[in-house]
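> sequence unavailable; structure follows:
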């Protein structure tokens, strides 16, 4: 089993990740502001199922790769480190679009469409799977037991944290939107903070000598 200290580190990092304003957060806030909290919660259910889809694929694929091709772990580390550095750059690159720009509000949709849009927002985004492949190997070790079991454990923990935070955001979507609009300096500071987190994770992965 993954040590408690590693689980706590994973939980803290997963919390930081979900606090990064991105497509999911913007979509959920937009739905909540324009159609109400119920629409936001239906959309969130779809987003959560999309995460579950990717975690299932990544869990089985990661297990197969790490067991069948030992050298693949080294390749995975290099790829993962590079991707995390890319995320760090995306967080601070100049000319980026405002993360809480909700000028173009979506029209009202039925529950099935809300759920489907939330689902496919994640299912059709390959970056989600690449992120899991980059992130999970830092905490998964064969010495801890079943790689598949560890992967699903981390996956469900990440989904729970993401769901909880996004639910809170939905319930306070209007206030959150107004607060960010009134505090642009905090958004810029938060971008640099998250870039530092991503860079630190990339360095940790690159220096990891064993599985």
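Received the coordinates, thanks. What you see is a predicted model; the values in this text were computed from it and never measured. Numbering: from 1, shown residues only.
> alpha carbons only for contacts and neighbour counts from here, please
Noted.
> tell me which other helices or strands the longest helix along the chain touches.
Assignment by DSSP state H gives helix 37-68 as the longest helix of the chain. Judged by 3 or more CA pairs under 8 Å, 6 or more residues apart in numbering; DSSP states H and E, helix 37-68 is in contact with helix 23-35, helix 71-92, helix 111-123, helix 126-135, helix 147-171.
> same question for the host helix or strand of residue 17: list its buried residues.
Using DSSP states H and E, residue 17 maps to helix 4-18. Going by neighbour count (16 or more other CA atoms under 10 Å), the buried part of helix 4-18 is 7, 10, 11, 13, 14, 15, 17, 18.
> structure B:
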């Protein structure tokens, strides 16, 4: 069982880590601006769903295997980078479309939800972060370490979902106002392309 004295410090650190500029919140913001607030929330749900895999892996020790195996780490890393670069290419094609073609709803919420899951699961840095972060707030004398780490992971997911949701609402509101400008759709397509490509390249050079 998680000790009460640990919960608030854990949530405080988790919130700071979540709102710090990074691939996940930038991804949520980009989708919200491009596709609306509901799209940002769907993306946030996908990203947080992906955290279930990382929490389970950290609690069960699978992340330790990933950390110890250079081959496994590289395989997951390059798969994630390839997926991000593929999304960058799709976004680039959006930017080349005539402005009028981009004025309609662009992506299904289910598709964005799945993209959020895949992007999160295929980022080995998240697994390594969880295996390094969660145990710091677990106490072997307080009961099962697995149960504590799963509980902490769920808390992290909950606060991340709330903060990502707020980012989605804010970015979606800004995007809604900007969509009235004829050239904005093209700018969004190219901006998303650069963002996804930058995250993908960063992942390629990520070290354990």
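That came in fine, so what should we check first? Quick caveat, the model's predicted, so the values are computed rather than measured.
> rewinding a little: just name the most buried of the helices and strands packed on helix 37-68 of the first structure.
Counting by mean count of other CA atoms under 10 Å, helix 23-35 has the highest mean neighbour count of these, with a mean of 21.
> against the second structure, what's the mean shift for that helix, could you check?
Superposing on the second structure and averaging over aligned pairs (mean CA distance after the TM-score superposition for the first structure), helix 23-35 of the first structure comes out at 0.7 Å.
> matching residues in the second structure for that helix?
Aligned using TM-score structural alignment, helix 23-35 of the first structure spans residues 23-35 in the second structure.
> so what touches that stretch?
Contact partners of stretch 23-35 of the second structure, identified using CA atoms under 8 Å, 6 or more residues apart in numbering, comprise 18-19, 38-41, 43-44, 47, 105-107, 120, 164, 167-169, 171-176, 185, 188-189, 192, 196, 199.
> returning to that earlier point: so how far does the helix holding residue 17 of the first structure sit from its counterpart in the second structure?
Counting by mean CA distance after the TM-score superposition for the first structure, helix 4-18 of the first structure comes out at 0.9 Å.
> and the angle from that helix to helix 126-135?
Put simply, helix 4-18 of the first structure runs at 150 degrees to helix 126-135, going by axes from the mean of the first three to the mean of the last three CA atoms, to 10 degrees.
> so how far is helix 4-18 of the first structure from its chain's centroid?
Helix 4-18 of the first structure sits 12 Å away from the centroid of its parent chain (CA atoms, centre = their mean, to the nearest Å).
> angle of it against helix 23-35?
For helix 4-18 of the first structure against helix 23-35, the angle by the same axes, to 10 degrees is 50 degrees.
> which neighbouring elements make contact with helix 4-18 of the first structure?
helix 147-171.
> what's the match for residue 145 of the first structure in the second structure?
In the second structure, residue 145 of the first structure lines up with residue 143, judged by TM-score structural alignment.
> what of residue 6 of the first structure?
Under TM-score structural alignment, residue 6 of the first structure pairs with residue 6 in the second structure.
> its match: what's its closest spatial neighbour, skipping adjacent residues?
Once flanking residues are discounted, residue 6 of the second structure sits nearest to residue 137: 6.3 Å by CA to CA, 6 or more residues apart in numbering.
> related to what we said a few turns ago, so which of the helices and strands packed on helix 37-68 of the first structure gets nearest residue 55 of the first structure?
helix 147-171 (6.0 Å; CA to CA).
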